[in-house]
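Asker: Sequence and predicted structure are below.
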Amino acid sequence: MSENTDALPEGGAAFLDQAGWAGCTIDPIPGDASFRRYFRLTGERGGAMLMHAPPPHEDPQPFLDVARWLSAKGARAPQIYADDRASGWVLIEDFGNDRMRDWLDHNPQGEAGAYTAAIDALVPLHRIEAGPFAPYDWPTYRREVNLLTEWYAPAMGLEVDAEGFVEAWQNALGPLLARQGKGVTVLRDYHAENIMLLGPASDGSGEQGLIDFQDALAGHPAYDLVSLLQDARRDVSIELEAQMLERYQSHGLANEHFDADYALLGAQRNAKIVGIFTRLYKRDGKQRYLALVPRVWEAMERDLKHPALAPVARWFDANIPDDLRHQLGGTIA
């Protein structure tokens, strides 16, 4: 049997024994925003990461499917060593401790190198057809932006025109959806907390590993750029954002609509995140997310200045009071 098996949910020790990891040391890793839990394993076979995605709250199959597809296409997803979908157990490669966000906190001089590597990692995925994933379509975009009117507006004591909000977004996103076509693989949460630095380069430009991609869809290539460069959890300067967008465009993947589409998806994603962070606080009692809202709101305000967002900008002007807008979204009660 494995050491520290009392740290595992029921069935974990048996899964490890069957996978050939009996006798390993188990160290739980703190989690936060989902039912998934992670455990670091150390034993005679080296190191590995154990993920528990317990049904019915979680299903590890999407993670398994996306990880295997990414690996087949040359992207650096963790290897899958063993899995038991029915019980929610997955044994994967351990990418170590150098999460990009944490590494940059201690190595700010490596910021340009790390972000350049993150931009370049997207390029091969954007040169090929999207994986066999559901489309990032209008119903999905609509459901996501509605989180702002469903959670943020009530939390602020605002009565807003919810139907007008949907109509404004439909008008704004219509041209983008027509241009999106079949799209590319969109990882959806591609940012500094979900990128692991695997290489030895002191400037952050080494190999990078991908995690938390189980919600991948087939969508617009600008979406993951927004995730990375308008990061809800880490300050990315306007100068670095512009530099990295120029880097991406240098690969010949952008067209004349790139700036508009980037702003559209920036505002869409940031509206969604404001709603999600409000929900995490109001429903789940996770207060720490409130401190992130001003950063997200500020990025959304910049996006709304683009002419492509005119219908949405008019809605915000009519429904979110000026004093709250100047407070970058106000203080959620």
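Answerer: Structure received. These figures come from a predicted structure and were not determined experimentally.
Asker: Every contact and neighbour count from this point should use C-alpha atoms.
Answerer: Fine.
Asker: and residue 130, what element?
Answerer: Counting by DSSP states H and E, no helix or strand carries residue 130.
Asker: right, and it touches residue 218 too?
Answerer: Yes - the pair residue 130 / residue 218 is scored as a contact, 5.5 Å apart, by C-alpha atoms under 8 Å.
Asker: Settle it for me: which of those two has more neighbours?
Answerer: Neighbours per residue, other C-alpha atoms under 10 Å: of residue 130 and residue 218, the larger number sits with residue 218, 23 against 20.
Asker: just checking, what packs against the strand or helix carrying the more buried one?
Answerer: Using DSSP H and E, the element containing residue 218 is strand 217-219. In terms of contacts (3 or more C-alpha pairs under 8 Å, 6 or more residues apart in numbering; DSSP states H and E), strand 217-219 is packed against strand 184-186.
Asker: how about the strands of this structure, start to end?
Answerer: Using DSSP state E, the strands of the chain run over residues 25-29, 37-43, 46-52, 80-84, 89-92, 184-186, 195-197, 208-210, 217-219.
Asker: for comparison:
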Amino acid sequence: MNDRAALSHAFLAKAGWGDADRQFLAGDASDRSYDRLSWGSKTAVLMDAPPGKGDDTATFLAIAQHLSAIGLSGPNCYAQDLENGFLLLEDLGDNIYATLLKSAPTLENSLYTVATQVLAHLQCHPPAANLANLAAQDWAEAACFALDWYRFAITGDRTDPTDFRNALIDAISRHADGPRVMILRDFHAENLLWLPDRPGLARVGLLDFQLAQLGQPGYDLVSLLQDARRDVSRETEAAMIGVFCNLTGTAADSFRPAYATLGAQRALRILGIFARLCLHSDKPNYIPLIPRVWHHLQRNLAEPELSPLARICARLLPEPTPEALARIGAQCGHFR
């Protein structure tokens, strides 16, 4: 038994769950992982977030409490060990949006409508305290991952990011740098659960929100509708943009370039993250998702307001052809 396993067993014993059956539930792009615990008729989820790895359990609890206070459904916490990064959480079940939609794709519009309503509800309330608030330059710098990792993985060379960064700063400043709201950042079908027995907007269970911050109103909507892991129909995307604009009182004409700008920034950053997860973290399973993200990027860059950024991206970023993706995969774990 390694030290981390021993710590988790000690935590569960102290919490009264030491005799529970334990089954791996999920892991993700971070070092965080989840186990489902079963003890008689009761279940719970163990969240294991090693300290110093970017996921703070105290922040997770603070955001969960905020969501609960405004009538939304983050998991309740039964026990905590913040020093060692363990939380014993309410088990919200297995009705993950992505799983439901595989077996019942006709539910997409209805499920996404409630999720979009959740976003509007979240944004009409004051944000949680002490959230980071990034400037346009910070958002642009985060997108430079596309050059640092995605481009590098395919071409093997480095390039001056100045023009790329400045074009994105300009696009964000012009089109998507308005009043800030609370954003959850990873608001997509793998992190949403359907809880039909709960009332109203509490029917949407929320996960993976510990990196919440202040951001632009359209960011989480982009995360939901331009999902790196599943294709959302263009009809649903258009309908949900309409729902969001109606609920938030946003003019559709001004929201269109903001949505595209945020979509481009997010797609660029994800391209870099997925390449880095392969090269640095030896996680090749994100490579097959890259073409979908590239498609999102091209759609966003097609908006007339983003033509300067589109020209720079066309010059600097290679298309993820099968040969390019194979080149990324061949370097898995070589840059730790």
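Answerer: It's in. From a predicted model like this one, the values you see are computed outputs, not experimental measurements.
Asker: matching residues in the second structure for the strand holding residue 218 of the first structure?
Answerer: Aligning strand 217-219 of the first structure against the second structure (TM-score structural alignment) gives residues 213-215.
Asker: That stretch vs the first structure - mean distance after superposition?
Answerer: Compared with the first structure after the fit, stretch 213-215 of the second structure shows a mean deviation of 0.7 Å (mean C-alpha distance after the TM-score superposition for the first structure).
Asker: Could you pull out the helices in the first structure for me?
Answerer: Here the first structure has its helices, by DSSP state H, at 12-19, 61-72, 100-106, 111-126, 138-147, 153-155, 162-180, 222-229, 238-249, 258-282, 293-304, 310-319, 322-326.
Asker: Quick check: which of those is nearest to residue 94 of the first structure?
Answerer: Nearest of the helices of the first structure to residue 94 of the first structure, taken as C-alpha to C-alpha: helix 61-72 at 13.7 Å.
Asker: The closest one aligns to what range in the second structure?
Answerer: Taking TM-score structural alignment, helix 61-72 of the first structure hits residues 58-69 over in the second structure.
Asker: Show me which positions of the matching stretch end up buried.
Answerer: Using 16 or more other C-alpha atoms under 10 Å as the test for burial, stretch 58-69 of the second structure gives 58-61, 63-67.
Asker: which residues does the residue sitting nearest the centre point of the first structure contact?
Answerer: The residue lying closest to the centre of the first structure (C-alpha atoms, centre = their mean) is residue 189, at 1.1 Å. Residue 189 of the first structure makes contacts with 212-213, 224, 227, as judged by C-alpha atoms under 8 Å, 6 or more residues apart in numbering.
Asker: what about the second structure, which of those residues hold up?
Answerer: Retained in the second structure by both residues aligned by TM-score structural alignment, their matches' C-alpha atoms under 8 Å are the following of the contacts of residue 189 of the first structure: 212-213, 224, 227.
Asker: ok now do the aligned residue in the first structure for residue 236 of the second structure, which residues does it touch?
Answerer: Matched to the first structure by TM-score structural alignment, residue 236 of the second structure sits across from residue 240. Neighbouring residues of residue 240 of the first structure by C-alpha under 8 Å, 6+ apart: residue 112.
Asker: Would you check how far apart residue 240 of the first structure and residue 303 of the first structure are?
Answerer: Noted for residue 240 of the first structure: a distance of 16 Å to residue 303 of the first structure, by C-alpha to C-alpha, to the nearest Å.
Asker: now residue 80 of the first structure
Answerer: Per C-alpha to C-alpha, residue 80 of the first structure is found 39 Å from residue 303 of the first structure.
Asker: Of the two, which one has the most company?
Answerer: residue 303 (23 against 16).
Asker: Just give me the match in the second structure for that one.
Answerer: Using TM-score structural alignment, residue 303 of the first structure lines up with residue 300 in the second structure.
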